[in-house]
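> mind looking at a prediction? Sequence and model below.
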Amino acid sequence: MIKLIASDLDGTLLQEGTMDINPEIYDIIHKLKAKGIVFAAVSGREYDSIARVFAPVKDDIYFIAGNGGIISFQGEIIEKMAIPADVLKDVVEYVRSQEDASFMTAGSAQAYVERADQAFVKKLREGYKLHVNEVDDVLHAPETMTKVAMYNEKVDAAAGAEEAKKIFGDRIQIMASGDYWVDFVDIHSGKGNALQKLCARLGITKKEEVVAFGDNCNDVSMLTEAGKSYAVTTAREEAKQAAKYVLEKPGPDSVLNVLKMILEL
């Protein structure tokens, strides 16, 4: 019996960098809940942005934000996995040094961007609908950070992640999170670890009771953790290899079709 469904957003349930989700998902989530199946929205985005996407059902689902850095339910943070201050400093100095790159850090629910990068601030506010806090120096922001996200349209994210891993080794998790996003999260974070924590909270002990959907490198740990896992047809090869199934039809409606099939079981 399926007890938990976890789905990525960008590239899986909606187009990368937009808020455009098929509103049919809200009805499906209500029906899943009525059957005792929990839905979790899992994303590299911050809570504030994900909650806007799922506003009609935000009190009915769990949120895993910042690639596993935050787990929350009904506005309450259940888990926060912050990056140690010394590691954060080194990562921020690294991303600042990368040519043509912009970056943000993420706290409990919001993004922090250095005010000098106004083009990036605009992109986050208008595309991802993030609540962006403009600061002079993210290292002096008033809270601990769960993620550093580097954005560079001139470097493929997977290649950028591999290059950063050569510098940091096992001090921090580094992953591609979109075509041009490279995310840095605490070693105890990540979507797979967060899914494990959520299962423990819900009393789910069998992998076969969990379904996951994803499309990118940052979804691999989650897809591996679930008993039934699906990669969308446009997914990166790493996600397809990690998933048990690859959806044949393109577009987010292919995910909705699987959810409908689960409702009929």
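Noted; the coordinates are in hand. This one's a predicted model, so the numbers in the text were calculated from it and none came from an experiment. Numbering: from 1, shown residues only.

> from here on, contacts and neighbour counts on C-alpha atoms
Will do.

> the helices in this structure, which residues?
24-34, 47-53, 85-96, 118-126, 157-168, 191-202, 220-225, 237-242, 253-264 (DSSP state H).

> so which of those helices is nearest residue 13?
For residue 13, the closest of the helices of the chain is helix 253-264, at 6.9 Å, according to CA to CA.

> and that closest one, what's buried?
By neighbour count on 16 or more other CA atoms under 10 Å, the buried set for helix 253-264 is 253, 254, 255, 256, 259, 263.

> again, but for stretch 99-111
101, 102, 103, 104, 105, 106, 107, 108, 109, 110, 111.

> stretch 132-140 too?
Quick answer for stretch 132-140 (16+ other CA under 10 Å): 132, 133, 134, 138, 139.

> got it, and stretch 196-207?
Neighbour-count burial for stretch 196-207 flags 196, 197, 198, 199, 204, 207 (criterion: 16+ other CA under 10 Å).

> roughly how far apart are the residue nearest in space to the middle of the chain and residue 258?
The centre of the chain sits closest to residue 43, judged by CA atoms, centre = their mean, with a distance of 1.9 Å. The spacing between residue 43 and residue 258, counted by CA to CA, to the nearest Å, is 19 Å.

> got JSON lines for the buried residues of stretch 196-207, with distance to residue 90 too?
Compiled in JSON lines, the buried residues of stretch 196-207 are given as follows (distance: CA to CA, whole Å):
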{"residue": "196", "distance to residue 90": "28"}
{"residue": "197", "distance to residue 90": "28"}
{"residue": "198", "distance to residue 90": "30"}
{"residue": "199", "distance to residue 90": "33"}
{"residue": "204", "distance to residue 90": "37"}
{"residue": "207", "distance to residue 90": "36"}
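
> and those residues, which is closest to residue 84?
Among the buried residues of stretch 196-207, and counting by CA to CA, the member closest to residue 84 is residue 197, at 20.1 Å.

> I'd assumed residue 66 was in contact with the residue nearest to the centre of the chain.
Yes: using CA atoms under 8 Å, residue 43 is in contact with residue 66, at 6.2 Å.

> neighbours of residue 152, how many?
A count of nearby residues for residue 152, using other CA atoms under 10 Å, gives 18.

> that one contacts residue 100, correct?
Yes: contact criterion CA under 8 Å: residue 152 and residue 100 qualify, at 6.2 Å.

> that older thread, among the buried residues of stretch 99-111, which lie within strands?
Among the buried residues of stretch 99-111, the members found in strands (DSSP state E) are 102, 103, 104, 105, 106, 111.

> what's the farthest-apart pair in the residues you listed?
102 and 106, at 13.9 Å, using CA to CA across those.

> let me know whether residue 20 touches residue 14 as I believe.
Yes: here residue 20 reaches residue 14: they are 6.0 Å apart, a contact under CA under 8 Å.

> ok, and here's another one to check against it:
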Amino acid sequence: MRENERVTSATRRPETPASTVPTRLIATDLDGTLLHDDKTVSDRTIAALAAAEQAGIEVFFVTGRPARWMDVVSDHVHGHGLAICGNGAAVVDLHGGPGAHRFVKVRELAPDIALDVIQLLRAAAPGTVCAVERTFGLHLEPGYPLMHMEPPEIVSPAEKLLAKDALDAHQPVLKVLAFHPDMEPDDFLTVARTAIGTRANVTRSSPSALLEISGPGVSKASTLELCCAERGIAPEEVAAFGDMPNDVEMLTWAGRSYAMGNAHPAAIAAASGRTAPNNEDGVAIVIEQILAERL
């Protein structure tokens, strides 16, 4: 995949029959997909993940979450210990446990591009407020809602958050979060993509008008593709799961892909299959089917 290529459901490759190409890697989103709505991993899912690893199928968690929010699944990464975080902006080794993760790969958003994108958004959608996600912390503009799982480290205008002499300027920028208090989520996404173009990758995973902006060409799919290439795993050997627009590229790229029963229409259109909702262990159901095919 070229660095600036966007994969859409319209360009999805025909699915190879599962019986002819065994699955070697499972790539699953977390929130709204693997996790129940209460952010827990069910016993059935834990058992399915362990059985997949025991059968020699690698499991990658592929999420918009930052690495420091991965404690909920860090006990289930098994052998390789890796997760793709920040919508593809980082590959993280979670073996050390909570607070001891190690960045294996970082695909940063250049601060000058980040600031340019924020200014384009302000012009296209007045009222937009932003946050900057760096490798080890979240920094907010004044007026940005406190909607995340941790308090901000710094509150300041984006121009200061992204300045060369900013307090955490030595940490790479993984993504920009942009919130609009009044727009509909999908409308905000459309406006942002039109305004930003190929300058950066824009997506969303929240039910609110909250966008996630990564470097050009950086997505769950493109980073998953890099990780699979390192392992000699072809797209046809990957089964992917997701529920929101930030999963579309990954669902399109994988040879087998499943939208959850609770999925956004864009995810449904991109996937080659459907499974049960997250609260009904839809991922575990398919993993069990994949393992049964190998018998």
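That came in fine, so what should we check first? The structure presented is a predicted model; accordingly, all values stated were derived computationally and were not measured.

> so between residue 20 and residue 14 of structure 1, which is more surrounded?
Between residue 20 of structure 1 and residue 14, counted using other CA under 10 Å, the more crowded position is residue 14 (18 against 12).

> how far away is that one from residue 146 of structure 1?
Taking CA to CA, one finds residue 14 of structure 1 at 24 Å from residue 146 of structure 1.

> now do residue 95 of structure 1
For residue 95 of structure 1, the distance to residue 146 of structure 1 (CA to CA) stands at 16 Å.

> now distance to residue 60 of structure 1 too, for the buried residues of stretch 132-140 of structure 1, in a markdown table please.
Formatted as a markdown table, these follow (distance: CA to CA, whole Å):
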| residue | distance to residue 60 of structure 1 |
| --- | --- |
| 132 | 26 |
| 133 | 28 |
| 134 | 31 |
| 138 | 33 |
| 139 | 34 |
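
> and of the residues you listed, the nearest to residue 89 of structure 1?
Using CA to CA, the buried residues of stretch 132-140 of structure 1 come closest to residue 89 of structure 1 at residue 139, 6.8 Å.

> list the contacts for the nearest residue to residue 143 of structure 2 once chain neighbours are set aside?
Counting by CA to CA, 6 or more residues apart in numbering, residue 143 of structure 2 lies nearest to residue 129, which is 6.7 Å off, once chain neighbours are set aside. Counting by CA atoms under 8 Å, 6 or more residues apart in numbering, residue 129 of structure 2 makes contact with 122, 141, 142, 143, 144, 178, 179, 180.

> what's the counterpart of residue 7 of structure 1 in structure 2?
Residue pairing (TM-score structural alignment): residue 7 of structure 1 is matched to residue 28 of structure 2.

> wait, its match touches residue 62, no?
Yes: with contact defined as CA under 8 Å, residue 28 of structure 2 and residue 62 form a contacting pair (5.6 Å).

> any idea how far residue 145 of structure 2 is from the closest residue to residue 112 of structure 2 other than its chain neighbours?
Leaving aside its chain neighbours, residue 112 of structure 2 sits nearest to residue 162 (7.7 Å; criterion: CA to CA, 6+ apart). Residue 162 of structure 2 is 19 Å from residue 145 of structure 2, where distance means CA to CA.

> how about residue 173 of structure 2?
From residue 173 of structure 2 to residue 145 of structure 2 the distance is 20 Å (CA to CA).

> the more surrounded of those two?
Taking other CA under 10 Å, residue 173 of structure 2 and residue 145 do not tie; residue 173 has more neighbours (26 against 14).

> ok, the more buried one - contacts?
Residues in contact with residue 173 of structure 2, defined by CA under 8 Å, 6+ apart, are 108, 109, 110, 111, 132, 133, 134, 135.

> the fourth one maps to what in structure 1?
I take that to be residue 111 of structure 2. So residue 111 of structure 2 corresponds to residue 85, using TM-score structural alignment.

> how about residue 233 of structure 1, what's its partner in structure 2?
In structure 2, residue 233 of structure 1 lands on residue 261 (TM-score structural alignment).

> I'd guessed that match sits against residue 274; true?
Yes: Residue 261 of structure 2 lies in contact with residue 274 (CA under 8 Å); the separation is 6.7 Å.

> so what's the closest residue to residue 190 of structure 1 other than its chain neighbours up against?
Distance criterion CA to CA, 6+ apart; nearest residue to residue 190 of structure 1, sequence neighbours excluded, is residue 68 at 4.4 Å. Applying CA under 8 Å, 6+ apart, we find residue 68 of structure 1 in contact with 42, 43, 44, 81, 189, 190, 191, 192, 193, 194.

> from residue 235 of structure 1, how far off is residue 68 of structure 1?
20 Å.

> quick one: residue 222 of structure 2 from residue 250 of structure 2, how far?
From residue 222 of structure 2 to residue 250 of structure 2 the distance is 8 Å (CA to CA).

> now residue 179 of structure 2
Taking CA to CA, one finds residue 179 of structure 2 at 24 Å from residue 250 of structure 2.

> who's more crowded, the two?
residue 250 (33 against 21).

> and the more buried one? What does it align with in structure 1?
When structure 1 is aligned by TM-score structural alignment, residue 250 of structure 2 is paired with residue 222.

> got it, and residue 237 of structure 2?
By TM-score structural alignment, residue 237 of structure 2 lines up with residue 209.

> now swap in residue 138 of structure 2 and tell me
Using TM-score structural alignment, residue 138 of structure 2 lines up with residue 111 in structure 1.

> measure its match to residue 179 of structure 1 for me?
20 Å.

> and what of residue 158 of structure 1?
Distance of residue 158 of structure 1 to residue 179 of structure 1, computed by CA to CA: 8 Å.

> more neighbours: those two, which one.
Neighbours were counted for residue 158 of structure 1 and for residue 179 using other CA under 10 Å; residue 158 has more, 21 against 17.

> show me what the more buried one lines up with in structure 2.
Using TM-score structural alignment as the criterion, the counterpart of residue 158 of structure 1 in structure 2 is residue 186.
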